[in-house]
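>>> prediction below, plus the sequence it came from.
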Amino acid sequence: MQRDQMEYDVVIVGAGPSGLAAAIKLKQLNADLSVCILEKGAQVGAHILSGAVIDPIALNQLLPDWQQQAPKLATAVTSDEFFILDEDSAYPMPQMLLPSQLHNEGCFIVRLGEVCAWLAEQAESLGVEIYPGFAAAEVLYNENDPKGAVRGVATGDMGIAKNGKPKADFARGIEIIAKYTLFAEGARGSLAGDLEAKFDLRKDADPQHYGLGVKEVWQVAPEQHQLGKVQHAQGWPLDNNTSGGAFIYHLPNNQVAVGYVVHLNYQNPYLSPFDELQRFKTHPKIRGLFKGAKRIAYGARAIAEGGFQSLPKLTFPGGVLMGCSAGLLNFPRIKGTHNAMFSGIYAAEAVVEALAAGRSNDELSSYSAKLAASPVWAELESVRNVKPALSKFGTLGGTMYAGFELWLARFGIKTPWTLRSTTPDNATLRPANTVTPIKYPKPDGVLTFSKLDSLTLANVSHEHDQPSHLQLRDEAVPIICNLNEYASPESRYCPAGVYEIVELQGEQKLQINAQNCLHCKTCDIKDPQQNIHWVVPEGSGGPMYTGM
């Protein structure tokens, strides 16, 4: 059955900050352009999860009156704390000792899903067409072009049963053809991975490195709440060889976002990022915040942390990578929304210039040039050594090195060397018989919880009768390699209980509970043999985050 086609000047994959910024800027520059956004979530913001404290610099440039239009969209940061934890105590870091890049004055606490929903309204008011619930499943290439230029994308087929056969409600996907296609899928985008392979975009880059962020939102007692307060912590419960850290952000309405990020180059296969967050909440410094509180939301998402050395080539014939698909997070600052939005703005400018010159489906080299000349590039280059320093020197040594280099940068001094980090995150696990297993306490159901209890707060839903979007390249690897050598790390690194070892007819097998999937992409990143391949499920499947 042939697929229907729709044609636009520009199609954007993903309604996150970069995709929405690009759409808005395109229409600001040329209102006559036809612009379409495909979003795999059931609504804009449904799959968006971040801390988040944002630098408003890009939002100010794109929509200067955003605070007047949406005064409740963001909460100004009112106080800022950073502390180091051991098992019993917390040691605050004086603000005067923190490099200026790590201060949050002038920044705002937001629920990023709500920001994206509001940006979508602005885009639609300008004439952008947004299609939630339609997952871009395939990149379309011009077979008659020797360079194989991207000519658009196709949405996934709907109504396919688990056995791979069409159901009664089967519908073919639609081909969205465009003069330029902008990819803004977020960290570890499946189509971005296909593009990187086809056009060899990573040949001059270090591997991308990731963290997994696990987040909860709590309704806390009024006496525990300080609107606009921002807290970050390092140290316990992680050891010195495992880097990561926690955040606590005080939102309006006596709500608090608490989260933990574990960098996915960790070595101990018994580690569970979800359970590290649960342990963090039990620290004497932290647990009082949750006295009499109620947990109201939960979610998780991978974060692209590699930074400057891990940036791929961002352009190819017919399109570009933007935002976290490109990897534009400022890792030590824990901020990427402003850079993502800037990338969308620059991509839009490059597209409008190309179309005005009568070009289409060629390489937008001016996009790369704009980024390279922008504050985004300078910002990422100035912190380029922080992530690899943590990998090389551990949490303590890496943090001390990072502080040294960031203080030099404050005075305009740039170190002449660039550290590299060439081991991908999936290759860092040690065999289970060489490490000490981590024994996590049983959840109490009041302060700490299980993964399955948490899923109800993420509002996860997938069409049950469909092929699994979590595909195994080799059915034997989960037992022969993952279980026998690494004690089944997927059963712990997944924050949704998707993977579990079960015994069937006297044999151990990996059971995949794909219906639990939060779309965090950790399995696609951390699986030791890269045997798990994440593809998009039927459109609108996944979490339905609210207030995240």
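Alright, I've got the coordinates.
>>> contacts and neighbour counts: CA atoms only from here.
OK.
>>> ok, now which ones touch the closest residue to residue 304 other than its chain neighbours?
Excluding its sequence neighbours, the residue lying closest to residue 304 (C-alpha to C-alpha, 6 or more residues apart in numbering) is residue 210, at 4.6 Å. Neighbour list for residue 210: 263, 264, 265, 302, 303, 304, 305, 306, 425, 525 [criterion: C-alpha atoms under 8 Å, 6 or more residues apart in numbering].
>>> apply 6 Å and report the result again.
By C-alpha atoms under 6 Å, 6 or more residues apart in numbering, residue 210 lies in contact with 264, 303, 304, 305.
>>> how close does it get to residue 333?
Counting by C-alpha to C-alpha, to the nearest Å, the separation of residue 210 from residue 333 is 15 Å.
>>> residue 237 too?
Taken as C-alpha to C-alpha, the span from residue 237 to residue 333 is 21 Å.
>>> and for residue 161, the neighbour number?
Neighbour count of residue 161, defined by other C-alpha atoms under 10 Å: 17.
>>> quick check: residue 301 touching residue 520?
Yes: between residue 301 and residue 520 there is a contact under C-alpha atoms under 6 Å: 4.1 Å.
>>> of those two, give the one with the bigger neighbour count.
Each of residue 301 and residue 520 has its neighbours counted (other C-alpha under 10 Å); residue 520 has more, 26 against 23.
>>> for the more buried one, helix, strand, or coil?
Look at residue 520: counting by DSSP: H, G, I helix; E, B strand; the rest coil, its state is coil.
>>> over to residue 256?
Under the three-state scheme (three-state DSSP), residue 256 adopts strand.
>>> how near is the residue lying closest to residue 276 once chain neighbours are set aside to residue 298?
Nearest residue to residue 276, sequence neighbours excluded (C-alpha to C-alpha, 6+ apart): residue 237, at 6.5 Å. Applying C-alpha to C-alpha, the value for residue 237 to residue 298 is 20 Å.
>>> who's more crowded, the two?
Taking other C-alpha under 10 Å, residue 237 and residue 298 do not tie; residue 298 has more neighbours (27 against 21).
>>> contacts only, for the more buried one.
215, 216, 457, 458.
>>> could you redo the last one with a cut-off of 8 Å?
Contacts for residue 298 (C-alpha under 8 Å, 6+ apart) come out as 214, 215, 216, 217, 454, 455, 457, 458.
>>> check it against this one:
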Amino acid sequence: MEYDVVIVGGGPAGLSAAIHLKQCAAAAGTEISVCVLEKGAEIGAHVLSGAVMDPIAIQELFPDWQALGAPLHTPVTQDKLLILSANKAYASPIIPDCFQNHGNYIISLSNVVRWLGQQAEALGVEIYPGFAAAEILYTPAGAVRGVATGNQGVGKDEQPTPHFQPGMELLAKYTLFAEGARGHLGKQLIARYQLDDGRDPQSYAIGIKELWQVDPAQHQPGLVIHTAGWPMDNQTYGGGFLYHLDNHQVAVGLVVGLDYANPYLSPFEEFQRYKTHPALRDTFTNGKRLAYGARAITAGGLLSLPKTIFPGGALIGCDAGFLNAARIKGSHAAIKTGMLAAQACFEALQTGRAYDELQAYPDAFEKSWLHAELHKARNFKQWFKKGLYVGMAMTGIEQWLLKGKHPWTIHRHIADHACLKPAAACSPINYPKPDGKLTFDRLSSVFISNTNHEENQPAHLTLRDPAVPVALNLAKFAGPEQRYCPAGVYEYVKQENGDDRLQINAQNCVHCKTCDIKDPGQNIVWVTPEGGGGPNYSGM
């Protein structure tokens, strides 16, 4: 199937690119064929974010977004920044600009993305949910010419089943990659074209979130609470949030930097413990947990941003890493970069070009408000690598006192997977057992994420060398994949001869990509499963 533009990923970046291409074509009185591939069972199924949205980009995409019914219903009415110790909370008297949300909205990003999908289809965009782009296709000269979807109906033995359907080739003059953080194909493109040469190593975090229905007495629509400190120690990057949406719902979550050092740390258990803090737990009294999810976050910022273009295409949104970690916001950046890449695509197609580099895209980014915003926050993650209090102090100086006009730039040099210390150098962490009311285990959490994979398919969590987990991860790091995975995918089991074996429960995977990032030997490789599998988030 041939198109002018193929877009991989039906999130905010991919859909905004598709929409803006059609808008540009309509304004010029011409036609452009656009296809969006989405590996989730439906648009929005794999989209997870906090989320507080800055409407600056959606306003550019749809100036009449309110009249069109965009699901931005809850304006922020109050900001709080709490510094937590184990038993107390201290309200910061100064809230840096990056934590001020006047004019922003508390949203469900999965619902916003579903709405964007409706707008895209109304404009004539072809959307194919349930089809995972599994392979990049190249011209003889080495330019990207499209993608191929994975075969469906292949058994665990790699042989076709009676339900076999071969994958499709989708060819395009330009292909945009919008897979989100640690995109499977984006990672390959960065390596093939050496797009990250000269950049700081990309940095990631894992965000774990629950959606609760709370007692109306505990609900304050529009309230945004961000926290720093406990349960993280002062050397571990992380922070929590409570966002009060409409309909007596509260989103609660914890973000943990994947550059943490102690292999015994479990982000999932830290999040469950987080909810028990005296300043937070009353929010959930008489409440009910509705949904659960987890997703990696690209947090390196401007200094870790790879080159975004290559012959035949571009990286947009979190596939490149445009999230502003200081603001804990990426959806506005995803929409903006989708629009910038779409504009560059449209101009190239109008002049008859194909398969070249869309230089107009990074040029436009460097002149945009998004570049100015990310430049202001360029040192955020680097300061927090020096500890909580140094990070808070310097963020306050740079963001509040100097308003982002600081003349210095700080660089990072170590990738997240290289930050783990040997287990022998660290203390185990004893986490309390879940009570089933406020705190929960992994499997009951995965259940309410609506995660499902066709059981008889090849595992999409692969090992470069099957000997490495026991020989390195278990022997040196006490098997950290058992703890950093938020879905219970990895466990070490004893065989009859007494040897250990890593068991991979791939059907539990929520596609967060944490294992692909944090595995100390970079031995675990996440590949695309059969399309339509994974979580199905609603209201997240």
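Nice, I can see it. Every value quoted in this text rests on a predicted model; they were computed, and no experiment measured them.
>>> residue 208 of the second structure touches residue 294, doesn't it?
Yes: here residue 208 of the second structure reaches residue 294: they are 4.4 Å apart, a contact under C-alpha atoms under 8 Å.
>>> what do the two both touch?
Contact with both residue 208 of the second structure and residue 294 is made by residues residue 486, according to C-alpha under 8 Å, 6+ apart.
>>> and those two? Which one has more around it.
Under the criterion of other C-alpha under 10 Å, the comparison of residue 208 of the second structure against residue 294 puts residue 294 first, with 30 against 26.
>>> before we move on, which element is the aligned residue in the first structure for the more buried one in?
In the first structure, the residue matched to residue 294 of the second structure (TM-score structural alignment) is residue 300. Secondary structure from DSSP states H and E places residue 300 of the first structure in strand 294-304.
>>> residue 137 of the first structure now?
strand 136-141.
>>> check residue 227 of the second structure too.
Take DSSP H and E as the rule and residue 227 of the second structure turns out to sit in strand 223-229.
>>> next SSE downstream of that strand?
Next along from strand 223-229 of the second structure, by DSSP H and E: strand 238-244.
>>> superpose on the first structure and give me the mean offset of that next one.
Compared with the first structure after fitting, strand 238-244 of the second structure has a mean deviation of 0.4 Å; criterion: mean C-alpha distance after the TM-score superposition for the first structure.
>>> equivalent range in the first structure for that strand?
Under TM-score structural alignment, the counterpart of strand 238-244 of the second structure in the first structure spans residues 244-250.
>>> over to stretch 200-219 of the second structure?
On the first structure, the counterpart of stretch 200-219 of the second structure by TM-score structural alignment is residues 206-225.
>>> now do stretch 265-275 of the second structure
The aligned range for stretch 265-275 of the second structure is 271-281, by TM-score structural alignment.
>>> and the matching stretch, how far out from the chain's middle?
Taking the mean of its C-alpha atoms, stretch 271-281 of the first structure sits 19 Å from the chain's own mean (C-alpha atoms, centre = their mean, to the nearest Å).
>>> how much does the helix ranked longest in the second structure stray from the first structure?
Across the second structure, the longest stretch assigned as helix under DSSP state H is helix 331-350. Its aligned residues in the first structure lie a mean 0.7 Å from helix 331-350 of the second structure after superposition (mean C-alpha distance after the TM-score superposition for the first structure).
>>> what's the mean deviation for the helix or strand just after that helix versus the first structure?
Downstream of helix 331-350 of the second structure, the first helix or strand assigned by DSSP H and E is helix 360-366. Helix 360-366 of the second structure, aligned to the first structure and superposed, deviates on average by 0.5 Å (mean C-alpha distance after the TM-score superposition for the first structure).
>>> and the very next helix or strand once past helix 360-366 of the second structure with helix 331-350, angle?
Using DSSP H and E, the helix or strand that follows helix 360-366 of the second structure in sequence is helix 369-376. Taking axes from the mean of the first three to the mean of the last three C-alpha atoms, to 10 degrees, one finds that helix 369-376 of the second structure is oriented at 130 degrees with respect to helix 331-350.
>>> can you tell me what part of the first structure helix 369-376 of the second structure aligns to?
If you align by TM-score structural alignment, helix 369-376 of the second structure falls on residues 375-382 of the first structure.
>>> kindly report the same for stretch 455-466 of the second structure.
Mapped onto the first structure using TM-score structural alignment, stretch 455-466 of the second structure spans residues 464-475.
>>> next one: stretch 412-432 of the second structure
Under TM-score structural alignment, the match for stretch 412-432 of the second structure is residues 421-441.
>>> mind listing what's buried in the matching stretch?
Going by neighbour count (16 or more other C-alpha atoms under 10 Å), the buried part of stretch 421-441 of the first structure is 421, 424, 425, 426, 428, 429, 431, 432.
>>> and what of stretch 50-62 of the second structure?
50, 51, 52, 53, 54, 55, 56, 57, 58, 61, 62.
>>> so who does residue 75 of the first structure touch?
The contact partners of residue 75 of the first structure, taken as C-alpha under 8 Å, 6+ apart, are 108, 109, 110, 227, 228, 251, 252.
>>> typo on my end, residue 173 of the second structure
By C-alpha under 8 Å, 6+ apart, the contact set of residue 173 of the second structure is 3, 4, 5, 145, 146, 312, 354, 355.
>>> what lines up against the first one once you look at the first structure?
Which is residue 3 of the second structure. Checking TM-score structural alignment: residue 3 of the second structure goes with residue 8.
>>> which strands or helices does the helix or strand hosting its match pack on?
Taking DSSP H and E as the criterion, residue 8 of the first structure maps to strand 5-13. Secondary-structure packing of strand 5-13 of the first structure (3 or more C-alpha pairs under 8 Å, 6 or more residues apart in numbering; DSSP states H and E): helix 17-29, strand 35-39, strand 175-183.
>>> related to what we said a few turns ago, roughly how far is the strand holding residue 227 of the second structure from the heart of the chain?
Strand 223-229 of the second structure sits 20 Å away from the centroid of its parent chain (C-alpha atoms, centre = their mean).
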